[in-house]
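Colleague: predicted model and sequence follow; I will ask about them next.
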Amino acid sequence: MPHPTLSDVTSCLSDYDPNALPVAQAQAIIRDFVTPIRSVEKVALRSALGRVLAQDIVSAIDVPAHDNSAMDGYAMRGADLDGAQPTTLNIIATAYAGAGVETKVAAGECVRIMTGAPMPAGCDTVVPQEFTQAATSTNVTIPPGVVKTGDNRRLRGEDLAAGKPALLQGRILRPADIGLMASLGIAEVPVQRRLRVTFFSTGDELRSIGEPLDPGCVYDSNRYTLYGMLTRLGVDIIDMGVVRDDPALLEQAFRSACENADAIITSGGVSVGEADYTKQIMATLGDVTFWKIGMRPGRPMAFGKIASNGRSAYLFGLPGNPVAVMVTFYFFARDALLRMMGADNTPLPLLQAVSEGPIRKKPGRTEYQRGILSTDASGRRQVRITGSQGSGILRSMSEANCMVVLQHEQGSVKAGDLVDVLMFEGLV
């Protein structure tokens, strides 16, 4: 089945207007247009951290492999407990982790047991040693009411049962997942190949670090924030530097990027009044649309797919202002790249917090304000914005620990109102 064009995707939207596009509609178009990269490789378990799982991991064994003790104490038969009187039992053996006991425990008997040791035959309960009385090498007394039948016993297969899925395809593997696979004896893990992403900035006024700063010029910060955000996603990165506003150089850059990567991210060159040939080259090389999105910051954006010499890549043309680059990356490019990586849909989680002060906002656009989240004396979450919200003030992103997300239909916020908040921790 041929891949749908952007026109195919947008033709289903009766109210589609590229010059006044709501955030949710732009996100839906990108989600429907982008497809995952299907290429699998096997890596050593320790190298799988942060990678996208390419196949379900099915447990071949029961974990744990046998009923075992969750505590240091005494393994016994629950039927021997006396609910009203102390219970005294004879100690017939000691069970250690990795070495159980062969003797079956009869009525009136128990086994001294260590955490993780297999439960002796006949036992279904463990009494923690700190709950016992008058313990000697031969017997122990259990006060009434300290345990009930079945307490402190881990059941065979309680963590994972043989034949059951342990981890599902599309999961971004975390430290706990690495440990879980180790518990199953898995040495190699099938993962999606790393996504290749190339990026560059456009503009005659931009200078790279180390170059002299001529009058009217600025250092290019966007490539460094993009590098950090892409690194967090775990993709392979190709930094193409700064490309001047020259048609030949721009076309060469787009073609090279397209031929060497799965996705291309640019900053600058998509706003009204900027060099028209940047847009012309994007459109000439493929299926690209140019949007004015109902949001602040980050109104202009280009999106599509371009091709060169038989290779194609998805294109995300982000604005040039530093804060707008970060906002559009997180709320548009990030989910698309994760989808390309074959990862499960992972929408950004929003919390709610009380606004410490009023925030001016007009309905009809989505706004992303930099904020500082804290808790008051009662433990309630509260948030205040960082001050001036200009899209060129990168310092405000550094000071903030969250983004206040003011939804499309929302109006001005009063002090004490609840607002949606996106935490930066783990994200930036």
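Modeller: It's in. Here the structure is a predicted model, which is why all the values come from computation and not from measurement.
Colleague: every contact and neighbour count from this point should use C-alpha atoms.
Modeller: OK.
Colleague: dump the residue contacts of V218.
Modeller: Listed by Cα atoms under 8 Å, 6 or more residues apart in numbering, the contact partners of V218 are 205-207.
Colleague: ok, now K362?
Modeller: Going by Cα under 8 Å, 6+ apart, K362 touches 410-412.
Colleague: give me that answer again for 10 Å
Modeller: Shown in contact with K362 (Cα atoms under 10 Å, 6 or more residues apart in numbering): 406, 408-413.
Colleague: again with A117
Modeller: A117 makes contacts with 66-72, 75, 94-101, as judged by Cα under 10 Å, 6+ apart.
Colleague: which of the residues in the particular helix or strand that has M282 in it are buried?
Modeller: Per DSSP states H and E: M282 is located in helix 276-284. Buried positions in helix 276-284, judged by neighbour count with 16 or more other Cα atoms under 10 Å: 277-279, 281-283.
Colleague: what does stretch 183-193 give?
Modeller: Neighbour-count burial for stretch 183-193 flags 184, 186, 188-193 (criterion: 16+ other Cα under 10 Å).
Colleague: second one coming, line it up with the first:
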Amino acid sequence: MKPLKPLDEALADLLTRAVPLGDAETVTSFDADGRVLAHDCVSALQVPPEDNSSMDGYAVRCADVPSAGVVLPVSQRIPAGSAGDALAPGTAARIFTGAPVPAGADAILMQEDCEALPGAADGLGQVRINTVPKSGQWIRRAGEDITRGAVVLSAGTRLTPAELGLAASIGLHQLQVARRPRVALFSTGDELVMPGEVPPEQMRPGAIYNSNRFFLRAMLLRLGCEVTDFGIVPDRREATIDALRTASAAHDLILTSGGVSVGEEDHIKPAVEALGTLELWQLAMKPGKPFAYGQIPRSGNDDSGAAHFMGLPGNPVSSFLTFALLVRPFVLRLQGVKDVAPQSIAARADFAWPKADKRREFLRVRHNAAGGLDLFHNQSSGVLTSAAWGDGVVDNPAGQTIAADDTVRFIAFAELLS
């Protein structure tokens, strides 16, 4: 019997095969949330474009305010979006947040530190300054955020709302992004029934509702994939071969759940091998031991390439976690994302796990009001309730027990599902 394959080794192996798709398309910055940049974004300007005020108040020369209580005439008013004149010595300029600092001014005073007074014939009045300014205070310097020619966002960045705002700040209304991976999804198993087709009270003996199809599709969509749902494929070899052949023609990845073992009713293995190549891995992780990777050549000319194939275990928690830990990084790498590893943090276990396992375990947990982690009472691979109840997993090394108050490694579902 082959030794179990460590999860990190399996992931590294998969990522060497995940050659980025290479195709790019143009979308508006409004529509690019979650997409992956295909090219660097280089700024053609500096941000801010000039020194500007970070407060509503008054622009002054520090030399004109040697002490608190100085009264200066207000020589001009500078709202955001307009440029003022050079500041005359011995005067102040009324200025608003975002407005360019006039030449000659070297500090901004908050309006709360000043008192507007009537006085000058031009109607702008005077201002009493109640604090001594420091040179440079409340001035945002030109280019302090972005310099001209800087790479603001790098190719391979998965865009978030903040990054879309950053792209807009340098004038980019369109972005070149990687095309969405095309994924074919289907389930195998005559025991599977779709919700809505048969009411619970009429379910035949041995039948189960197909839950995997729902969370796998949702996870693929969150990753920006275009998903074709092939439904439930009957447990017959020819039907499985036909489904795989059809799916390989127009998809980058074929994803299945169930049927990756070697039983008489498990037709995925011989079907994939009849069309292409397949590797079956026994992973050293719990839950989630059986996993399959292969390639199915597309019909047509020699340049048509091959579709990737991934077969996940049928137990729902196993399928859920193998997707999160293996399929998710693979799909992100297809889009050109470089850093695909989920981030873990140290956390306190408010539970005991006294029996070590030979496999690396992923225990479903959630945070409690005291800041520690509680353990779901049933860690079976078939109990999907544990994933809905929890807010993450403890990544527990093989052979490791856990005592209450131990520090453990926690991975949030927010990391694994984003």
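Modeller: Ah, there it is. These numbers come from a predicted model, not from an experiment.
Colleague: so after superposing, what's the score?
Modeller: The TM-score (TM-score structural alignment, normalised by the length of structure 2) is 0.92; 404 aligned residues with a Cα RMSD of 1.8 Å.
Colleague: between the buried residues of stretch 183-193 of structure 1, which is closest to G364 of structure 1?
Modeller: Q192 (39.3 Å; Cα to Cα).
Colleague: ok, the counterpart of that closest one in structure 2 to I345 of structure 2 distance?
Modeller: Counting by TM-score structural alignment, Q192 of structure 1 lines up with A178 in structure 2. Distance, A178 of structure 2 to I345 of structure 2, using Cα to Cα, to the nearest Å: 30 Å.
Colleague: how about the strands in the stretch 151-300 of structure 2?
Modeller: Here the stretch 151-300 of structure 2 has its strands, by DSSP state E, counting those that start in this stretch, at 151-153, 174-178, 182-188, 192-193, 208-209, 226-233, 253-257, 277-282, 285-286, 290-297.
Colleague: so stretch 32-41 of structure 2 corresponds to what in structure 1?
Modeller: Matched against structure 1 by TM-score structural alignment, stretch 32-41 of structure 2 falls on residues 48-57.
Colleague: what of stretch 215-228 of structure 2?
Modeller: Mapping stretch 215-228 of structure 2 onto structure 1 (TM-score structural alignment) gives residues 225-238.
Colleague: what do you get for stretch 96-110 of structure 2?
Modeller: Mapped onto structure 1 using TM-score structural alignment, stretch 96-110 of structure 2 covers residues 114-128.
Colleague: which residue in structure 2 aligns with S312 of structure 1?
Modeller: The alignment partner of S312 of structure 1 in structure 2, by TM-score structural alignment, is A306.
Colleague: leaving out sequence neighbours, find the closest residue to that match.
Modeller: In space, and not counting its chain neighbours, A306 of structure 2 is closest to P297: 3.9 Å by Cα to Cα, 6 or more residues apart in numbering.
Colleague: and what of R128 of structure 2?
Modeller: R128 of structure 2 sits nearest to V71 (Cα to Cα, 6+ apart), 4.3 Å away.
Colleague: I'd guessed the residue nearest to A306 of structure 2 sits against E273; true?
Modeller: No: counting by Cα atoms under 10 Å, P297 of structure 2 stays clear of E273, with 11.0 Å between them.
Colleague: for the two, list the residues in contact with both.
Modeller: In contact with both P297 of structure 2 and E273: no residue, using Cα under 10 Å, 6+ apart.
Colleague: now do the same for I264 of structure 1: its match in structure 2.
Modeller: Mapped onto structure 2 by TM-score structural alignment, I264 of structure 1 lines up with I254.
Colleague: can you show me the helices along structure 1?
Modeller: For structure 1, the helices defined by DSSP state H occupy 6-10, 23-33, 175-183, 222-233, 247-260, 276-284, 322-328, 334-340, 394-399.
Colleague: between those, which one is nearest to A48 of structure 1?
Modeller: Nearest to A48 of structure 1 among the helices of structure 1 is helix 175-183 (7.4 Å), distances taken as Cα to Cα.
Colleague: now do the buried residues in that closest one.
Modeller: 177-178, 180-181.
Colleague: burial count for the counterpart of A275 of structure 1 in structure 2?
Modeller: Aligning on TM-score structural alignment places A275 of structure 1 opposite E265 in structure 2. Neighbourhood size, E265 of structure 2 [other Cα atoms under 10 Å]: 15.
Colleague: OK, contacts around E265 of structure 2?
Modeller: Residues near E265 of structure 2 by Cα under 10 Å, 6+ apart: 188-190, 235-237, 259.
Colleague: and for S43 of structure 2?
Modeller: For S43 of structure 2, the contact set (Cα under 10 Å, 6+ apart) comprises 146-153, 167, 169-172.
Colleague: at 8 Å what do you get?
Modeller: Residues near S43 of structure 2 by Cα under 8 Å, 6+ apart: 146-152, 170.
Colleague: L318 of structure 1 too?
Modeller: 265-268, 270, 298, 300-302, 324-325, 328-329.
Colleague: I'd like the distance between the residue lying closest to it once chain neighbours are set aside and L233 of structure 1.
Modeller: With Cα to Cα, 6+ apart as the criterion, L318 of structure 1 has its nearest non-adjacent residue at 4.8 Å, and that residue is S267. Going from S267 of structure 1 to L233 of structure 1 by Cα to Cα gives 18 Å.
Colleague: who's more crowded, the two?
Modeller: The neighbour comparison of S267 of structure 1 against L233 (other Cα under 10 Å) goes to S267, with 25 against 19.
Colleague: hang on, isn't V183 of structure 2 packed against L253?
Modeller: Yes: using Cα atoms under 8 Å, V183 of structure 2 is in contact with L253, at 4.8 Å.
Colleague: now do stretch 177-185 of structure 2: distance to the chain's middle.
Modeller: 16 Å (Cα atoms, centre = their mean, to the nearest Å).
Colleague: can you check stretch 321-329 of structure 2 too?
Modeller: Relative to its parent chain, stretch 321-329 of structure 2 has a centroid offset of 14 Å by Cα atoms, centre = their mean.
Colleague: burial measure for the residue lying closest to V233 of structure 2 once chain neighbours are set aside, as a count.
Modeller: Of all residues beyond its chain neighbours, the one nearest V233 of structure 2 is T188 (5.0 Å), with distances taken as Cα to Cα, 6+ apart. Neighbourhood size, T188 of structure 2 [other Cα under 10 Å]: 24.
Colleague: next, work out how far apart the alignment partner in structure 1 of T188 of structure 2 and D72 of structure 1 are.
Modeller: Correspondence of T188 of structure 2 to structure 1, assessed by TM-score structural alignment: T202. As judged by Cα to Cα, T202 of structure 1 and D72 of structure 1 stand 65 Å apart.
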